[in-house]
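>>> mind folding the following:
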Amino acid sequence: MTSLLEEEALEFVRELIRIESVNTGDPATIGDGETRAVRFIQERLREVGIASELIEPRPGRGSLVARIPGSDPGAGALLVHAHVDVVPVEERDWTRPPFAAEIHDGYLYGRGAVDMKNYAGTVLAVARHLARERIAPRRDLVLAFLADEEAGGLWGAGWLVDRRPELFAGVTEAISEVGGFSVPLDGDGRRDEDGDEAPGADPRRAYLVATSEKGVAWATLTARGRAGHGSRPTEDNAVVRLAGAVRRIGEHRFPIVRSPAVTRFVEAFARARGLRFSDETIEADLASLGFVGEIIGASLRNTATPTVLSAGGKTNIIPGEATARLDIRVLPGQDAPLRETLAALAGPGVEVREGRWWSATEAPVDAPLLDVLGRAVAAEDPDGLVVPYLLPASTDNKHFARLGIAGYGFVPLRVPHDFDVLGQFHAADERVPVDALRFSARVTAQILRKA
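You can find the predicted model right below:
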């Protein structure tokens, strides 16, 4: 028999999916979905006596913040945040309506099912549960439901940090995406006392917690040369110079950097699977983990990927300028070395001009909060193990880090061993097991109560 907490969590997730809060990145086409979503949340909070403030820096771009007092005034407040915007959909690629929130074969389908209206609805349900049961959390809880994460958070978390930092007074840590989902820890089964796999045993689960996130940056390469007629080639050709820089950067493999989060991950999986994860074997060892290894493999190195090229307008004219844009993902503490490497690879005559640059975030891998996460998971999955990892993407935690808030990614979901939660982000037929949402509600309630 499911509890009211679990039923409300499922109901609210479905209701939020049905609110089309698509963030196209274009103010002309975004609409008012974000504000409608947070108004829905605000009303559900008001029903149980929880006050909140709706902040709308632009029409339709609403965010909502509420604070629930804790029982320990000396403890730092905990920020719990979820974004209410979602990425666009190509409906022809979906087999289920992306905004209908239909349930089929035990899965809830819809844009936002994992990214991340599932957590917004769950946190809303937990807040109502605490209010109904008159349960005071240990720490003050600051609940933030945010606009614009999918386009960088400039009108959501970034705007609030810049313009309304008092809303987060006293906050020391945050919980949000992307983590908490289960992955198989033991491979095909548990190991017996001799180290052999026990036939038929169900693998233990690791619940990944993002203690760190790669930074995200953009840069433009600009090469200049002598313009002229295409019939008279010149050695001072901007296109050729740029092409050389793009090739060098595109082919470069940055060195492996073992961050604290990566170190903790490989330690846990080395013990569970008998792997070495040495410098010589780490990539092969990660490959043996399947989709789990792909996630971690992307967190080993800095990357700089050429994505957009631009030069000239007519085939018979040598342009005087050529440009290329780079998508850059930077590991913690690697900003300066990465900049130096890019300048060296670009070479003489090619300017590297930085655009948006958000550095990586890094929170302690041994904080007491991780013990709370572990106990909450163990109450529902006694063999489950919370394992740190480095998220190779970025979230709104990058904005809150500017206030000194240590951000963690942990949305608890116990899923089938072959279900790649991270693979559902931005995908067609985005879905989540209904049982995983119920598990999420129970575990999140324990975390927010006892953190």
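>>> please make it C-alpha for all contacts and neighbour counts, starting now.
Fine.
>>> which residue, neighbours along the chain excluded, lies closest to residue 172?
Leaving aside its sequence neighbours, residue 172 sits nearest to residue 405 (C-alpha to C-alpha, 6 or more residues apart in numbering; 4.9 Å).
>>> how many neighbouring residues does that neighbour have?
Residues lying near residue 405 (other C-alpha atoms under 10 Å) number 22.
>>> ok, it to residue 431 distance?
Distance, residue 405 to residue 431, by C-alpha to C-alpha, to the nearest Å: 31 Å.
>>> at the geometric centre of the chain, which residue do we find?
The centroid of the chain falls nearest to residue 178 when counting by C-alpha atoms, centre = their mean (3.9 Å).
>>> I'd like the structure of this one too, to check against the first:
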Amino acid sequence: MNVGCWRRIESLMAMSYFFIFFVFFTCTVADDSIVSRFQEYLKINTAHPSPNYHEAANFILSQAKSLSLETQTIEFVKNKPLILLKWSGKNPNLPSILLNSHTDVVPVEPHKWSHPPFEATIDQGNIYARGSQDMKCVGLQYLEAIRRLKASNFEPLRTIYISFVPDEEIGGHDGAEKFASSNIFDEMNVGIMLDEGLASPDDNYRLFYAERCPMWLVIKATGAPGHGAKLYDNTAMENLFKSIESVRRFRASQLDLVKAGVKSEGEVVSVNMVFLKAGTPSPTGFVMNLQPSEAQAGFDIRVPPVADQASLERRIAEEWAPASRNMTYEFKQKVSVYDKNGKPILTAHDGSNPWWALLEGAIHKANRKFGKPEIFPASTDARYFRLKGVPAIGFSPMANTPILLHDHNEFLNKEEYLKGIEVYEHILKAFASSHVETKKDEAIRDEL
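Below you'll find the model as predicted:
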């Protein structure tokens, strides 16, 4: 081979190396910008009891402006802004897609964190911040996926809405609940909505089709006060302890089902005692020689839609707090697992729900994996939309990640965060391009 040929080969190789370096450099810069935007959002302190909602809203609106999305700021309750963004589809008559996330986060104990919880510090590739998993990651991943789709000149067939709601961590009553019950939501004609899920310790993403509903129970026992040395029946404390022991046995039976692999955590009734209140206060603590006339305990109960809620309520009345033992009870919150027609509140995850198949296909196309459909073990804003008859899927693309929501040192690896954006890009493309007919599509067609 002559010298000219070698020179041409060397020139081509040099150009190839330059191209590879250019692509690598460009991707690195783009990824750094994506992560920086995530960090900026995480640094906004939206922890209860005083979430800085307006700063979060301004940040979201600035991102929407950069993406040329339509914006609407709604305050169902003063100083609790709900931000609604819109990417109009080519066929506005088709049911739309709603991507929901909440802007608030739970309180922190900063001295128990290895990194300040609102500085979004990156350490060995992990982004430490309150909200990194629950769920500021998802809200920004929606927007970054839309940014990529717009850059590729993708045009959605269906309209896409993105909602950033307040107060999820304290029940969602001034946020998602009022939103789902509003005329604004009705006019959006939502056919499918996505909300938060959970991290997965392995490489299978977790998909949730329902969730457990809260029954916050307070049991109260009463009895005659007595000397601390006296033994007699039906004291308030003894009666309450009998109830606590009964609750403990039930809790153990449910936990045994999970430990044995018979049921998943979301399929059993969870009961956890959250407070115990009794005793007669004194300047130095409590009166030690006086048995109190009242005692009460609080329990956080979560009921899956596959459980018999009526049977559980009978157990509470007859076994946990029977009137025959001078006991009463009340629910601080009780959410039914049934809709207005008496059917369990859940989203179909079989062939009857085309959205579920589209979601699974999109995840496969992104070269990711997912596990068996699950019931979310706690409660999310999705319940308010399922009550309206809207299919809702809980999904947070966080694989190979410890579950740290509400925990100290909450973090999300930046590579997992970036992978999640790619997954949402595939999901949104599949959903927004879909011609499949849902029940709402059929109803619209019949009207036309």
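>>> can you give me the strands for the stretch 151-300 of the first structure?
171-176, 182-184, 205-213, 215-224, 228-229 (DSSP state E, counting those that start in this stretch).
>>> just these: most buried one?
Among the strands of the stretch 151-300 of the first structure, strand 205-213 has the highest mean neighbour count (mean count of other C-alpha atoms under 10 Å), at a mean of 27.
>>> would you pull up how far that strand lies from the middle of the chain?
Put simply, strand 205-213 of the first structure sits 11 Å off its chain's centre (C-alpha atoms, centre = their mean, to the nearest Å).
>>> for it, packing partners?
If you count contacts as 3 or more C-alpha pairs under 8 Å, 6 or more residues apart in numbering; DSSP states H and E, strand 205-213 of the first structure packs onto strand 182-184, helix 260-273, strand 361-362, strand 385-391, strand 406-409.
>>> switch to 10 Å and redo it
Strand 205-213 of the first structure sits against strand 171-176, strand 182-184, helix 260-273, strand 361-362, helix 368-380, strand 385-391, helix 397-400, strand 406-409, with contacts defined as 3 or more C-alpha pairs under 10 Å, 6 or more residues apart in numbering; DSSP states H and E.
>>> the longest helix in the second structure is where?
Assignment by DSSP state H gives helix 3-42 as the longest helix of the second structure.
>>> what residues sit buried inside that one?
Buried positions in helix 3-42 of the second structure, judged by neighbour count with 16 or more other C-alpha atoms under 10 Å: 34, 35, 38, 39, 41, 42.
>>> what packs against it?
With contacts defined as 3+ C-alpha pairs under 10 Å, 6+ apart, helix 3-42 of the second structure has these neighbours: helix 53-66, strand 121-123, strand 126-128, helix 136-151, helix 414-433.
>>> do you know which of the ones you listed lies nearest residue 226 of the second structure?
helix 53-66 (51.6 Å; C-alpha to C-alpha).
>>> so that closest one matches what in the first structure?
Mapped onto the first structure using TM-score structural alignment, helix 53-66 of the second structure covers residues 34-47.
>>> next, the mean deviation of the matching stretch compared to the second structure.
Following the fit onto the second structure, the mean deviation recorded for stretch 34-47 of the first structure is 1.5 Å by mean C-alpha distance after the TM-score superposition for the first structure.
>>> picking that back up, and for the closest residue to the residue nearest to the centre of the first structure other than its chain neighbours, the neighbour number?
Once flanking residues are discounted, residue 178 of the first structure sits nearest to residue 409: 4.7 Å by C-alpha to C-alpha, 6+ apart. When neighbours are defined as other C-alpha under 10 Å, residue 409 of the first structure has 25 of them.
>>> next, the distance between the ends of stretch 217-227 of the second structure.
Start-to-end span of stretch 217-227 of the second structure (C-alpha to C-alpha) is 30 Å.
>>> equivalent analysis for stretch 215-231 of the first structure, please.
Stretch 215-231 of the first structure has an end-to-end distance of 45 Å (C-alpha to C-alpha).
>>> so which bits of the match of helix 53-66 of the second structure are buried?
34, 35, 36, 37, 38, 39, 41, 42, 44, 45.
>>> got a markdown table for those, with distance to residue 72 of the first structure too?
Conversion of the buried residues of stretch 34-47 of the first structure to a markdown table gives the following (distance: C-alpha to C-alpha, whole Å):
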| residue | distance to residue 72 of the first structure |
| --- | --- |
| 34 | 33 |
| 35 | 33 |
| 36 | 34 |
| 37 | 32 |
| 38 | 29 |
| 39 | 30 |
| 41 | 26 |
| 42 | 26 |
| 44 | 26 |
| 45 | 23 |
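>>> ok, so of those residues, who is nearest residue 352 of the first structure?
residue 34 (36.2 Å).
>>> the closest residue to that closest one other than its chain neighbours - how many residues pack around it?
Nearest residue to residue 34 of the first structure, sequence neighbours excluded (C-alpha to C-alpha, 6+ apart): residue 21, at 5.1 Å. The number of residues packed around residue 21 of the first structure, counting by other C-alpha under 10 Å, is 28.
>>> also residue 99 of the second structure?
Counted by other C-alpha under 10 Å, the residues lying close to residue 99 of the second structure total 22.
>>> cool, and residue 337 of the second structure?
Counted by other C-alpha under 10 Å, the residues lying close to residue 337 of the second structure total 24.
>>> could you do residue 28 of the first structure as well?
7.
>>> state the distance from it to residue 254 of the first structure.
39 Å.
>>> residue 117 of the first structure now?
Distance of residue 117 of the first structure to residue 254 of the first structure, given as C-alpha to C-alpha: 35 Å.
>>> and if you look at residue 176 of the first structure?
Residue 176 of the first structure sits 29 Å away from residue 254 of the first structure when distances are taken as C-alpha to C-alpha.
>>> rewinding a little: how about the residue nearest to residue 172 of the first structure, what's its partner in the second structure?
Using TM-score structural alignment, residue 405 of the first structure lines up with residue 390 in the second structure.
>>> so who does its match touch?
Listed by C-alpha atoms under 10 Å, 6 or more residues apart in numbering, the contact set of residue 390 of the second structure reads 189, 190, 191, 192, 193, 346, 347, 382, 383, 384, 440.
>>> now residue 22 of the first structure. Nearest residue, chain neighbours left out?
residue 86 (4.9 Å).
>>> any idea how many residues pack against the one you found?
Neighbour count for residue 86 of the first structure, taken as other C-alpha under 10 Å: 27.
>>> I figured it hits residue 21, correct?
Yes: counting by C-alpha atoms under 10 Å, residue 86 of the first structure does reach residue 21; the two are 6.1 Å apart.
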